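> Generate coordinates for the sequence data below:
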Amino acid sequence: MIEQDKQGTTAAEAAAALPKAYEPQAVEAKWYRFWEEGGYFKPRPNLSRKPFVISMPPPNVTGVLHLGHVVTATTEDIMVRYHRMQGDETLWIPGSDHAGIATQTVVERTLAKEGTDRHQLGREAFVERIWQWVHEYKDRIQNQHRRIGASCDWSRERFTLDEGLSKAVREVFVRLYDEGLLYRGERIINWCPFCMSALSDLEVNHIDTPGKLTYVRYPLKPLPGQSEGETEYISVATTRPETILGDTGVAVNPHDPRYANIIGRHAILPMVGREIPIIGDEAVDASFGTGAVKVTPFHDPVDFEIGQRHQLPQIQVIGFDAKMTDQAGPYAGQDRYEARKNLIADLEKLGLIIKSEDYVVPLGICDRSNTPIEPLISKQWFVKMTPLATPALAAVKYGQLKIVPERFNKTYTEWLENIHDWCISRQLWWGHRIPVWYCDTCGSMTVSREDATACSHCGSEQIHQDEDVLDTWFSSALWPFSTLGWPEVTPDVLRYYPNSVMETGYDIIFFWVSRMVMTGIHFLGTVPFSTVYLHGLVRDAKGEKMSKSKNNVVDPLIIMDKYGTDALRFTLTTSSTPGNDSKLVEERIIGNRNFANKIWNASRFVLMTTAEFDGGVPAIDELTPQTLADRWLLHRFELLTKSVTRLIEEFQFGEAGRQINEFFWSDYCDWYVEIAKVQMQGDEAAQRSTVGILRAVLDQSMRLLHPFMPFVTEEVWQHLYRTSVPDPEQWPASALIIASWPQYNEAFIDEEAEQQFSLVQQVITRIRDARNQMNVEPSRRISAIMVVGEGLTMFEAQTPLIEFLARTEKPQLHTTLEQKPEQAMSLLAESVEVYLPLAGLLDIGKELERLDKEILQSAQELERLQSKLSNENFVARAKPDVVEKEREKLAAQEERSSKLKARHDELAQIK
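All right, here's what the predicted structure looks like:
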């Protein structure tokens, strides 16, 4: 019966040697190294099934990973581990992004501390300096992903500046140019005066900022024959008075009756004296301000479009350095905000300021420098987006692309329906340099996949390359296929494109996801992935967004060191639902650390209790349940398997994790493991059946839980097979990471067992609650009289469980009972009546006296709290959190008083 390994150590001895406590730090690095070195992360060919492929959203090489990265990695790892266990050929491609402006900014800050800058270094030396930074932080990010447990194929790791990916970038640039979808022109862009570069929309944060809405009068040009004393005005409202100097028009809505008679006239621009036309345009919101708006085509995106429609001049009064230009007249050279202050003062002197009111301005801020951006017209490279957006819209409309949760279809659709041409050039030195060469001889452009050595038009060798680099998002838009070797027709492209899922945060659905969809369809003819899964943001315990300024940023590495990686992963997963933000509450992390300990302790008990029994770990389908508890547990496990599998397929990872937790903690540990202690006292057949179920359900539970908590489950699973089946050749798989996923077996579905055992559970729970209520010592057994009706036979078989779990004497079972026992507490579990005689266990008289004292004390405390909260001075002057705490105390005391009175009434009736 006792198995022995090749070194002469018995399974029982091996089980007894298990550590008493679960130590994540001793386990996590060991198993990750085992998985990686064993090649478990590489795809295992299976041509009978469609491969499952994910390309990791590449984190920027600008520092350490944050909680958002942990959510991404955990969610993707759950999917990857699940599909790997399903037998799918699974590929998870890791990588990182060169993050043009972000990386250049942090390195420039480092140089500034050293007393130098990129211009002193020169472009080549500066780029080399950035590469040094990248090598350091790319390795750091990779190792942090290992800490998280990301089971990606590191042999396929990609970087957006890799040679192969750079080749893909040039290929796309040249093709788009040849197709007429990429052009160089002057359009309005987001400009950062600090970074001195154009920015993408994603690199601009719009922050609601207190500001002013200033109402200014513009004199109208007199009509022919109109006397000078009859000056008319048109009033406009603006949040940026300094741009008045660049106005080239005033616009009103053509359907606004207030201004119907002045469209076509001219206004005189204050401080400048320039005549500007009054035009009608549908873009004007008649309800904003006065209904008339100033038009500054050079400094506002909407005004730029209005100016294009009405052929208005474009006058630049704010320079790329955020200072006023010569076109600003007397304000030239002033900072834009200084000019604002001075201009308002001058307009007030002229009596042209009507009023100024508080107004919240959605101020555009550079994501990297925190500098207010300036909308400016600049000559840049643009991609025409409408031709690319149309098929991307159709992909969602006709079901080729599924977005989870579905409500983000609207966000995706609205973005693409209102899309503008994309500015892709950046005035940086770090990134993919634009593959365009300008001829100094004939002035023509050469657009080339390879570095040009001569002008393609006149043959002159006097050429120079465009100084700018491409927007980071240009290269990341190609991520699902550039990482597979495209534009070469590689085996990876043929096998793994399109990907299966793109998982990312909902905040970049239009910036990144839509661009991947557009380029994938355009260059490979199909959507780059069939599903987009969007997770929410992780907020602090109060629900506030984490930021350094609030000092509420949580370092995931510290959390993992303190509580273990599995605890953090499981907390982030089970605290969220698709597309919704979640709060990171430390108590939940502690609870899931305790869950890992519960898994370990239960597993250690099972391994030690069953170690002397041979037979290994049986396949769950081979089990033959002997008892009601056996039937119930297998029934519950099969329901769990079916539900969890469905939930994972539906991307409901949080609910799947919660259900596994509930089953293992409650059904398996709190009930069946305790029941097993009784059943192991039976004959050998009962013992073997119990051992088989304990082992098999532990095995299968670890499989279900593995995608969520990979480290503790692998550790338990390895010990389970090592102690039960010492010979590894007899194991079903060499590691849990590739063990087969549990399959639903309808043969174990047993509704009768569910109903009957649920009734037994209720009886035990009611008795336990009554014991606690009466403060009966845990070791003391009490009498129990039960009226079970037609369930007599079933309850007779379950009396050993009731005795053990509820700490009773052997229950007295009756089908009916003519007279209720005196001085007994009555309980009801569905149709079953339970009576607990109190004689000898409780002095009811003394207990009533004690309760009277507690009720009096509670009433006095209630009176004190009510008096305090009815004091208007206290409520008005105390801090809100102090008042709220007093209210919470009052509510708790009211609940306590109610329970004491209920207990008193119940005992009084018994007496």
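
> From now on I want contacts and neighbour counts done on CA atoms only, so please keep to that.
Will do.

> Just give me the longest helix of the protein.
The longest helix of the chain (DSSP state H) is helix 880-910.

> by contact count, what packs against that helix?
Judged by 3 or more CA pairs under 8 Å, 6 or more residues apart in numbering; DSSP states H and E, helix 880-910 is in contact with helix 844-869.

> What residues sit buried inside the helix it packs on?
Neighbour-count burial for helix 844-869 flags 844, 848, 851, 854, 855, 858, 861, 862, 865, 868, 869 (criterion: 16 or more other CA atoms under 10 Å).

> And stretch 653-673, by the same measure?
So stretch 653-673, judged by 16+ other CA under 10 Å, has buried residues 653-661, 663-665, 667-669, 671-673.

> Kindly report the same for stretch 434-444.
By 16+ other CA under 10 Å, the buried positions in stretch 434-444 come out as 434, 435, 436, 437, 438, 439.

> show me the contacts for the residue nearest to the first one when sequence neighbours are not counted.
Closest residue in space to residue 434, ignoring its immediate chain neighbours: residue 469 at 5.2 Å, by CA to CA, 6 or more residues apart in numbering. For residue 469, the contacting residues are 425, 426, 427, 428, 429, 430, 431, 432, 433, 434, by CA atoms under 8 Å, 6 or more residues apart in numbering.

> isn't the last one right up against residue 467?
Pointing back at residue 434 there. Yes. Counting by CA atoms under 8 Å, residue 434 touches residue 467, with 7.4 Å between them.

> Strands of the stretch 501-650 of the chain, residue ranges please.
Remark: strands assigned in the stretch 501-650 of the chain by DSSP state E, counting those that start in this stretch are 529-535, 538-539, 582-583.

> Second chain to compare with the first, below:
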Amino acid sequence: MSKELAKTYNPGEVEDRIYDFWLKGGYFHAEPDPKKEPYTIVMPPPNITGQLHMGHAMDNTLQDILIRWRRMQGRDTLWVPGTDHASIATEAKIVEAMRKEGITKEQIGREEFLKRAWAWKEKFGGRIEQQLRKLGVSCDWDRKRFTMDEGCSKAVREVFVRLYEKDLIYRGERIINWCPHCKTTISDAEVEFVEKDGSFWHLRYPFKDGSGYLELATTRPETMLGDTAVAVHPDDERYKDIVGKTLILPLVGREIPVVADAYVEQDFGTGVVKITPAHDPNDFEVGRRHNLPVINVMNEDGSINENGGKYAGLSGLEARKQIVQELDEQGFLVRVEPIQHNVGTCYRCHSTIEPRVSKQWFVKMEPLAKPAIAAVREKKVRLIPERMDKIYFNWMENIKDWCISRQLWWGHRIPAWYCEDCGEMTVARTAPDTCPKCGGAHLHQDPDTLDTWFSSALWPFSTLGWPEKTAELAHYYPTNTLVTGYDIIFFWVARMIFSGIEQMGEVPFDTVLFHGLIRDSQGRKMSKSLGNGIDPLEVVDSYGADALRFTLITGISPGNDTRYSEERVQASRNFANKIWNASRFILMNIEGKAVPDALPQALSMEDKWILHAFNRLAGEINDNLEKFEFGIAAQKLHDFLWEQFCDWYIEIAKIRLNGSDEEAAQQVRQVLVWVMNRTLALLHPFMPYITEEIWQTLPHTGEALMVALYPQYDTSLTFVQDAEKMEAIMAAVRGVRNRRAEMNVEPSRKTKLYIASDKADTFRAGEEIFKRLAYATGIETAAAFDLSGAVTIVTPDAKIFIQMDELVDKEAERKRLTKELETAQKGYQNAQAKLQNEKFMSKAPEKVVAGVRANAEKLKAHIELIASSLDALK
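Model (predicted):
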């Protein structure tokens, strides 16, 4: 490790070296220690196809802050990293790569395709890990997991079989969400509803007996090819005499009945709806109640199949166009009504979802959801912010059975085997050699794989060795804090809760912290289509990981989105430079001196003030982190270091450091080292690299800052009276400096200060501070002063007088101010003339008018300030 600091902070030179130091020290690694209270986080596993984006950077920075803080508190911390196999996304990437080679997965077969998939995983799966290391994350890389590694795969099979044996997993024919682009089912949680322009096609369905027709409307006329009934409400007086009659399905000629079902809304449209059991979930349920035929008219790619008659082979949109045209030509189309409606789309590829009937595997959700709802209601799991409770309850209380089978090759294969001799299905943990029913040896495994989220739902316990009874599982489960984005509360969070309760008998974590999205400077969501995405690694290369981390957490609050801008990163970089320069100042002043990392016996007023301020900060930062108030904590650390420590204490410390009293100088050196060391410790979880690098150069005890004790509030460091005295002096200094700045007095022009206060002793104790920071030649204190022509500054504890003649050439200053006043008045008059000009006000853009109005207000305030200064010169 370096024992001196370079002139300027170079993150590129520091970060890799520091990270390597941490790794070699084994500081990230955890082993179960029954003597210590555990603190566990499981990393939301990024996709193996992915690379670090701002969302990952935010998510992992928050986790790293928590894990570093708890580690420094002495907890037995474990942060489990890992990656997700991401079935749909990964398979799509591999299929696209093969397409460029001119081959398909069907051509090479499943076994060869899976070889390619594993090779892809080996090539790209570790990319995001390396990127996370650059960010400084301190997870236990020795324990990294993959959702398809041997242990996780065993857990998946075990859970599937257990749920099947409890009749909580079943295979059945249901309406599912089908993505014609990904060519697989997706769950309800993976459907995104997008508002799109559409139409209501109002159609006539004629009665078979020629007695007339029923009018109804549909948004998807192509699905009429699969209609098997028309429904009305049983209480609808308009239609009570036609229930049971037969209609002729236009274009198709199929006879379909009129049925009565409470599903129909009497007051919506004509109160008549077409029933297509194979292509609508509500129609499917109506069909089951009335034993209607189920006719699937769509292929996997969304085109019309052989059940669509002459329309077979057409795409859905082509079929729609032709069907509408023929309905119009044959007199069945009444009118077309333009509408806007929500259309379900695939959350990955954004293709329109086609509801279609299919035989799939499902998890029964109602019995699993009930205890998961109770866990959050009873606060066994806290959702932060609390408003997420309502969202969680609404989804869980209305949850449908979860379709878990996917028509993909990459993923956990469903552990079900079918006997080709007798048709028996066997669900087992390992592949059976023979059929348990007939003894036949001709078995084949279900070709489908499981939804990626099925394995992710087991993450908090599968990564700790379940179903084996490991020491890690016993010690670190349940985990503590899950940090994730609010957008996957249904995909992942809810499923982990019910899976943990079902398999472990305990909730998987006690708290879920939801953070918001990172938006661009205009508040837009970052996306490829907008071209506004920011590569975190480019930011790290330019400004350093600490600057990016500090930017991502400054100003944030749980559950709320935040905006990213390069200006904010620059401000964080400047903060890092401020800390660096302050540390170099301390090092220069302790060079060649034996300065222990301990407080001196004697403390001055300003020493007690900075210790009191630091102590209060330590208490507040711990409290903020307990409440997940990262943004507030970051701002407090920034303000303490920049303002109180650097701008005030270091400047005051120079008085003793440059004085002739060596004992006083040594005293302040110790306080500087002590406070800086511990403030670096407070800041370390937020900005780990720069704090570790500086700490290693200062006098300290221990191997590394990241395993040093985190500062806590200490009653022995409470100095209320001294802090109040110092604050009174500081308020007076600020007042003097501000007034001198208003009068444009050069710092080199010094004068005596007259301080009227009943706290004379306090101000006399700060005389050297006034000399250095308020440009005073000295101070005089009394209960009151009668000074003509003096400038007065008022603070809560004093009145400070400055003799103007000693500071300002009145005549020259009067001329300068008069000229400045004339310029300001002319600008104000021009602005007012524009605001009173009707032509300008009616034609100028609102933004321009607002700018002129704001400028006028600013000039008015400036005129008043100049006039006040001129009055003071009389």
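
> which of the buried residues of stretch 434-444 of structure 1 lies closest to residue 639 of structure 1?
Comparing the buried residues of stretch 434-444 of structure 1 against residue 639 of structure 1 with CA to CA picks out residue 434 as the nearest, at 57.2 Å.

> and the closest one, what pairs with it in structure 2?
Superposed on structure 2 with TM-score structural alignment, residue 434 of structure 1 falls opposite residue 414.

> Relative to residue 56 of structure 1, which of the buried residues of helix 844-869 of structure 1 is nearest.
Among these, residue 869 lies closest to residue 56 of structure 1 (CA to CA), at 54.6 Å.

> Now that closest one. Nearest residue, chain neighbours left out?
residue 875 (6.5 Å).

> swap in residue 352 of structure 2?
Spatially, and ignoring its direct neighbours in sequence, residue 352 of structure 2 is nearest to residue 345 (4.4 Å; CA to CA, 6+ apart).

> Could you tell me whether the one you found really is in a helix?
No. Counting by DSSP: H, G, I helix; E, B strand; the rest coil, residue 345 of structure 2 is not found in a helix; it is strand.

> before we move on, back to that, mind checking what the residue nearest to residue 434 of structure 1 lines up with in structure 2?
Residue correspondence to structure 2 (TM-score structural alignment): residue 469 of structure 1 is matched to residue 449.

> what's around residue 11 of structure 1, how many residues?
For residue 11 of structure 1, the count of nearby residues is 26 (other CA atoms under 10 Å).

> got a list of what the nearest residue to it once chain neighbours are set aside touches?
Nearest residue to residue 11 of structure 1 in three dimensions, chain neighbours excluded: residue 723, at 4.7 Å (CA to CA, 6+ apart). By CA under 8 Å, 6+ apart, the contact set of residue 723 of structure 1 is 11, 12, 14, 15, 607, 611.

> so how far is whatever helix or strand the residue nearest to residue 869 of structure 1 lives in off the chain centroid?
Per DSSP states H and E: residue 875 of structure 1 is located in helix 872-877. Put simply, helix 872-877 of structure 1 sits 41 Å off its chain's centre (CA atoms, centre = their mean, to the nearest Å).

> Contacts only, for residue 90 of structure 2.
Residues near residue 90 of structure 2 by CA under 8 Å, 6+ apart: 48, 49, 117, 410.

> Next one: the aligned residue in structure 1 for residue 533 of structure 2 from residue 560 of structure 1, what distance?
Per TM-score structural alignment, the equivalent position to residue 533 of structure 2 in structure 1 is residue 553. Applying CA to CA, to the nearest Å, the value for residue 553 of structure 1 to residue 560 of structure 1 is 15 Å.

> Give me the more crowded residue out of the two.
Per other CA under 10 Å, whichever of residue 553 of structure 1 and residue 560 has more neighbours is residue 560, with 19 against 15.

> any idea how far the nearest residue to the more buried one once chain neighbours are set aside is from residue 865 of structure 1?
Among residues not flanking residue 560 of structure 1 along the chain, residue 568 sits closest, at 6.5 Å (CA to CA, 6+ apart). Applying CA to CA, the value for residue 568 of structure 1 to residue 865 of structure 1 is 40 Å.

> Then residue 895 of structure 1?
Using CA to CA, residue 895 of structure 1 is found at 14 Å from residue 865 of structure 1.

> Residue 389 of structure 1 too?
Using CA to CA, we find residue 389 of structure 1 at a distance of 63 Å from residue 865 of structure 1.

> And for residue 152 of structure 1?
In this structure, residue 152 of structure 1 and residue 865 of structure 1 are 58 Å apart, going by CA to CA.
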